[in-house]
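Student: when you get a sec, could you give me coordinates for this:
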Amino acid sequence: MWSSVIAVAGTLLGGALTGLLQMRRERAARDERRAEALRVALGELVAALGDHRRALWHREDLVLNGAGPEAVDAARAQTRATRSAVTSSLVAVCVLEPALTGPARRAALAAFALRDAPDRTALAARREAAITATDDLVAAAGRVMAP
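Tutor: Below you'll find the model as predicted:
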């Protein structure tokens, strides 16, 4: 009789242990997929921020140099496309890691702030501020994602 009780208890404990180990493996795999999605979204956001800074710099430089409306309109179309890329990547980062919402938004807003610079000095200062904000985002992401 005791041998039957021990056999049943062993079977139940073995099943419970197997289930527990499977749950842990699934959780670890889910966490890894989420971390990978965040790495991709961060990479896309940082690249989009750089593209948007460059496009805005070019557009504002054209405006400050008194370029014709056709050149400015073409540059404006480019900045709209790059801003869209920033926005979509920003949403992905904020959804995947809410702790990065603040630094990510600050980086995006700093890049957007290159618009309507009154002169080259202000444009350069805004560009540096945008680069610094992006660097701060990368540093914050490193802290959040550190093991």
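Student: okay, CA-based contacts and neighbour counts for the rest of this
Tutor: Fine.
Student: this protein: helices as residue ranges?
Tutor: For the chain, helices defined by DSSP state H occupy the ranges 2-64, 69-96, 101-112, 120-145.
Student: so which of those is the most surrounded?
Tutor: Across those, the average number of neighbours (mean count of other CA atoms under 10 Å) peaks for helix 101-112, which reaches a mean of 21.
Student: which elements pack onto it?
Tutor: Contacts defined by 3 or more CA pairs under 8 Å, 6 or more residues apart in numbering; DSSP states H and E place helix 101-112 against helix 2-64, helix 69-96, helix 120-145.
Student: grab the nearest non-local neighbour of the residue minimising distance to the centre of the chain.
Tutor: Nearest residue to the geometric centre of the chain (CA atoms, centre = their mean): L42, 3.0 Å. Nearest residue to L42 in three dimensions, chain neighbours excluded: V93, at 6.2 Å (CA to CA, 6 or more residues apart in numbering).
Student: please generate a structure for the following sequence too, so the two can be compared:
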Amino acid sequence: MLPTLITAALAIVATLLGAIVSGRFQERAAERQVRATHGEAIRRDRLEAVTALACAVSDHRTAMWRRGDAVLKQAASEQIETLRGESHITRSAVTRPLLPPPTPTPRRQSSGSPRPAKPRRSPSTSSWTPPPAT
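Tutor: The predicted structure follows:
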């Protein structure tokens, strides 16, 4: 009777351990898949951003060439103003930020009193001067 119980207990423990190990392997495989998909999405977004910037730079270069050509050929001032407006539009397409600027994270102050200011070196002399009183 005892050997049967030990055998059954070992079978149950082995089954549970097998399920845990198998679940962990599946979890790691899913994490790798998510990382790979995320990496591909980032790469695609970067490629699209660089392509859009290259197109905008090419359009701006063309607009500037047309404007300079009109000035050199002494075209009508209306046409030059139109081309100037077009070059301003294409320049704004080049200089427009494609991503929002990162937001600064607020600095956490340690508990208690703030750190005392360090003494600063005076620019005119080599002696140390105390920090200004606050």
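Student: need the TM-score between these chains.
Tutor: The TM-score (TM-score structural alignment, normalised by the length of the second structure) is 0.62; 93 aligned residues with a CA RMSD of 2.0 Å.
Student: would you list the helices and strands packed on helix 101-112 of the first structure in JSON lines and tack on distance to R105 of the first structure?
Tutor: Output for these, formatted as JSON lines (distance: least, CA to CA, whole Å):
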{"stretch": "helix 2-64", "distance to R105 of the first structure": "11"}
{"stretch": "helix 69-96", "distance to R105 of the first structure": "7"}
{"stretch": "helix 120-145", "distance to R105 of the first structure": "9"}
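Student: and A47 of the first structure, what pairs with it in the second structure?
Tutor: Mapped onto the second structure by TM-score structural alignment, A47 of the first structure lines up with C55.
Student: hmm, back to that, OK, contacts around the residue nearest to L42 of the first structure?
Tutor: The contact partners of V93 of the first structure, by CA atoms under 8 Å, 6 or more residues apart in numbering, come to 38, 41-42, 45, 100-101, 104.
Student: and it, how far from V46 of the first structure?
Tutor: From V93 of the first structure across to V46 of the first structure, the span is 11 Å (CA to CA, to the nearest Å).
Student: over to A85 of the first structure?
Tutor: For A85 of the first structure, the distance to V46 of the first structure - CA to CA - is 10 Å.
Student: T11 of the first structure too?
Tutor: From T11 of the first structure to V46 of the first structure the distance is 52 Å (CA to CA).
Student: before we move on, what about L137 of the first structure?
Tutor: The gap separating L137 of the first structure from V46 of the first structure is 9 Å, by CA to CA.
Student: likewise for D61 of the first structure?
Tutor: Counting by CA to CA, the gap from D61 of the first structure to V46 of the first structure is 22 Å.
Student: for W57 of the first structure, same thing?
Tutor: Relative to V46 of the first structure, and taking CA to CA, W57 of the first structure is found at 16 Å.
Student: now A124 of the first structure
Tutor: 19 Å.
Student: so what corresponds to T82 of the second structure in the first structure?
Tutor: Using TM-score structural alignment, the partner of T82 of the second structure in the first structure is A74.
Student: if you could redo that for R24 of the second structure, that was the one I meant.
Tutor: Match for R24 of the second structure (TM-score structural alignment): A16.
Student: would you mind measuring from that match to T79 of the first structure?
Tutor: Separation of A16 of the first structure from T79 of the first structure (CA to CA): 57 Å.
Student: next one: R30 of the first structure
Tutor: Noted for R30 of the first structure: a distance of 36 Å to T79 of the first structure, by CA to CA.
Student: cool, and A37 of the first structure?
Tutor: On the measure of CA to CA, A37 of the first structure and T79 of the first structure end up 26 Å apart.
Student: which residues are in contact with the nearest residue to A48 of the first structure once chain neighbours are set aside?
Tutor: Nearest residue to A48 of the first structure in three dimensions, chain neighbours excluded: V86, at 5.1 Å (CA to CA, 6+ apart). By CA under 8 Å, 6+ apart, the contact set of V86 of the first structure is 45, 48-49, 52, 108.
Student: no further questions, thank you.
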